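Enquirer: just coords:
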C-alpha cells in the first residue's frame, strides 16, 4: 500500500498548494472590495475534505482493503483527470479562483476554459475525486460517506455561489 499512501500524500500536498493560491487570491480580492459569502459552510468543507484524505489512508489499512486492479486503475485514471480539471479551473479563473466564495463587485463572470461548458466545473472535479481516490484502494466506505456528505455540502455551496455571483458579478 506504500504507493497508495504516497498518492494520497501527493493529493494532500496539492491541496496545501491550493490553499496557498487561495489565500493569495483572497487577499487580492479583498483589496478590490471583494465580498465573502458562505463563511458558515467553509469549516464544514475543510473537515469533510480532510476526512476524505484520512479515510483514504485509514480504511484500506484498518479494514484490510486490497488493491483490485479492475477497480483501482480506472479509479486512478479518474483521480488524475479530476486533478487536471481542477487545475484547469484554477488557471482559468486566475486571481478570481478561491476555496472561499469571495466575489469582487463588478467583475465579469468567466466564460473561458472549462467554464465554456459548465458553470461549476471545479465541483465536477471534487465529485469525481471524492469517489475515485478512495476506490483506488477499495475504500468504498470512505467513497460512499464522502460522496453523500459532499452532495449535501455542494447543494449549499452552489446555491451560495450562484447567489453571490448573481448579486455582485457582471455576466460574461
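Expert: Received it, and whenever you're ready, just let me know what you need. Just so it is clear, the structure is predicted and the values come from calculations on it, not from any experiment.

Enquirer: hey, let's count contacts and neighbours off CA atoms from now on
Expert: Noted.

Enquirer: so residue 144 versus residue 16, what's the distance?
Expert: In this view, residue 144 and residue 16 are 24 Å apart by Cα to Cα, to the nearest Å.

Enquirer: so which of the two has more stuff around it?
Expert: residue 144 (15 against 12; other Cα atoms under 10 Å).

Enquirer: so the more buried one is in which element?
Expert: Secondary-structure assignment from DSSP states H and E places residue 144 in helix 140-168.

Enquirer: grab the nearest non-local neighbour of the residue most central in space within the chain.
Expert: Residue closest to the mean C-alpha point of the chain, counted by Cα atoms, centre = their mean, is residue 126 at 4.0 Å. Leaving aside its chain neighbours, residue 126 sits nearest to residue 82 (7.2 Å; criterion: Cα to Cα, 6 or more residues apart in numbering).

Enquirer: what's the burial count for the one you found?
Expert: So residue 82, with other Cα under 10 Å, has 24 neighbours.

Enquirer: what's the answer for residue 62, then?
Expert: So residue 62, with other Cα under 10 Å, has 9 neighbours.

Enquirer: that one and residue 36, how far apart?
Expert: Taking Cα to Cα, one finds residue 62 at 40 Å from residue 36.

Enquirer: again, but for residue 164
Expert: When residue 164 is compared with residue 36 (using Cα to Cα), they lie 8 Å apart.

Enquirer: got another, please set it beside the one above:
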C-alpha cells in the first residue's frame, strides 16, 4: 500500500510540473523564446513515463519489500524534493521541461545556479531516479533507468542545452 501511495504522490508531482512547464512555455513563447532539442524531447518524456511504469511493474511482480534502510533513503528523497522546489522557484517562469531560451535574457546565476554546477536539476533527477526505486528494492529499475538517464543526459540533453544557452 505504501508503494502505491508514494508512487501516486510522485506521479501527481510530476504531472503538476508538466502543467507548470506548459504555462511557463506559453509565457516564454510570448516573450519570443526559441526551442532547441525538439527531436529528443519525445524520448525524454518516454523515458520518464517508462520509468514510472517500469517501477510499478517491478513492484507488482517483485518482492514488494521496503529497503531495510528505507527511512534513510526516504529522507534523502525528501531532501531532494526540497532542492527540486528550490530549483523550480529560482528559475521561476524560466523553468521548463523543454529547452526554451528567450534571446537576450541573462542566464540565471542565483540559488542552486550560483554554484559551479551548471545543471543542478539534472543531478537532482539523477539521484531521484536511483533513490525512489531503491526505497522499494526495485534494483532493475534503478540500474536500467540510471543508465538510460546518464546516456541521455551526458550525450544528448546537456550538450543541446549548452548550445541553446550559448546561442540565446
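Expert: That came in fine, so what should we check first? What you see is a predicted model, and the numbers here were worked out from it, not measured in a lab.

Enquirer: got a TM-score for the two of them?
Expert: With the length set by TM-score structural alignment, normalised by the length of the second structure, the two chains reach a TM-score of 0.95; 166 aligned residues with a Cα RMSD of 1.1 Å.

Enquirer: about what we covered before: just to check, the residue nearest to the centre of the first structure is in contact with residue 80?
Expert: No: taking contacts as Cα atoms under 8 Å, residue 126 of the first structure lies outside contact range of residue 80: 11.7 Å.

Enquirer: just the helices in the first structure please.
Expert: Secondary structure of the first structure (DSSP state H): helices at 2-31, 42-62, 69-93, 121-135, 140-168.

Enquirer: can I get these in JSON lines with distance to residue 105 of the first structure?
Expert: Formatted as JSON lines, the helices of the first structure follow (distance: least, Cα to Cα, whole Å):
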{"stretch": "helix 2-31", "distance to residue 105 of the first structure": "10"}
{"stretch": "helix 42-62", "distance to residue 105 of the first structure": "21"}
{"stretch": "helix 69-93", "distance to residue 105 of the first structure": "15"}
{"stretch": "helix 121-135", "distance to residue 105 of the first structure": "22"}
{"stretch": "helix 140-168", "distance to residue 105 of the first structure": "5"}
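
Enquirer: and those helices, which is most packed in?
Expert: Mean neighbours per residue, mean count of other Cα atoms under 10 Å, is largest over these for helix 121-135, with a mean of 22.

Enquirer: which strands and helices sit next to that one?
Expert: With contacts taken as 3 or more Cα pairs under 8 Å, 6 or more residues apart in numbering; DSSP states H and E, helix 121-135 of the first structure sits against helix 42-62, helix 69-93, helix 140-168.

Enquirer: what packs against the longest one?
Expert: This means helix 140-168 of the first structure. strand 35-37, helix 42-62, strand 101-103, helix 121-135.

Enquirer: just the angle between the last one and helix 69-93, please?
Expert: Using axes from the mean of the first three to the mean of the last three Cα atoms, to 10 degrees, the interaxial angle of helix 121-135 of the first structure with respect to helix 69-93 works out to 150 degrees.

Enquirer: matching the residue nearest to residue 126 of the first structure against the second structure, which residue comes up?
Expert: Counting by TM-score structural alignment, residue 82 of the first structure lines up with residue 80 in the second structure.

Enquirer: of the helices of the first structure, which is nearest residue 107 of the first structure?
Expert: helix 140-168 (7.5 Å; Cα to Cα).

Enquirer: next, the angle from the helix holding residue 144 of the first structure to helix 42-62.
Expert: Going by the same axes, to 10 degrees, helix 140-168 of the first structure makes 160 degrees with helix 42-62.
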